[in-house]
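[1] structural data only, the sequence is not supplied:
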């Protein structure tokens, strides 16, 4: 599986586990709703800064979002 797809699925799972909506996570991480949706669907290649921001908003380690 592609890394960006794995990352997107892990972001979605972590978001749902925390009971967050996509809108709430996008706002907390400083991203647009549509950009975050594309990340979750594996359509975007986020920068390291975006990965770090999402991990902070989800209270997880960045590397955990990249692991299959």
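    Okay, I see it. Computed from a predicted structure; not experimentally measured. Numbering: from 1, shown residues only.
[2] every contact and neighbour count from this point should use C-alpha atoms.
    Noted.
[3] around residue 58, how many other residues sit close by?
    Using other CA atoms under 10 Å, residue 58 has 21 neighbouring residues.
[4] contacting residues for residue 37?
    With contact taken as CA atoms under 8 Å, 6 or more residues apart in numbering, residue 37 is in contact with residue 22.
[5] okay, it and residue 22: tell me how far apart.
    Distance, residue 37 to residue 22, by CA to CA, to the nearest Å: 7 Å.
[6] check it against this one:
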């Protein structure tokens, strides 16, 4: 299981890539809250993850998935996307292990 620090790291990295500042989250969270999440001191709820992703302009699953990726590389994205696709299709087919 990934720690809340992994989600915070993913939030910080995606925020940097998208050029979003901590202050840009002002309508959904305080700068202090964003900082505590990024430092792994707090874990956002699913509803808060949805709001944070909205500010970043990404699907909430991007933020969650990034927390479970070992690194941001093309190979890692392909590996993770393939695993997600396989698991989701197994659920649709009623065959998840």
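    Received the coordinates, thanks. These figures come from a predicted structure and were not determined experimentally.
[7] spell out the secondary structure type for the spatially most central residue of the first structure.
    Residue closest to the average C-alpha location in the first structure (CA atoms, centre = their mean): residue 11, at 3.6 Å. Assigned with DSSP: H, G, I helix; E, B strand; the rest coil, residue 11 of the first structure falls in the helix class.
[8] correct me, but it touches residue 67?
    No - with contact defined as CA atoms under 8 Å, residue 11 of the first structure does not count as touching residue 67 (10.9 Å).
[9] need the contact list for residue 6 of the first structure.
    By CA under 8 Å, 6+ apart, residue 6 of the first structure lies in contact with 42, 65-68.
[10] those, buried ones only, as a ChimeraX selection?
    Buried residues within those, by 16 or more other CA atoms under 10 Å, are selected in ChimeraX with:
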select :42,65,66
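[11] looking at the second structure, which helix is longest?
    helix 74-92 (DSSP state H).
[12] counterpart of that helix in the first structure, which residues?
    Helix 74-92 of the second structure corresponds to no residues in the first structure, going by TM-score structural alignment.
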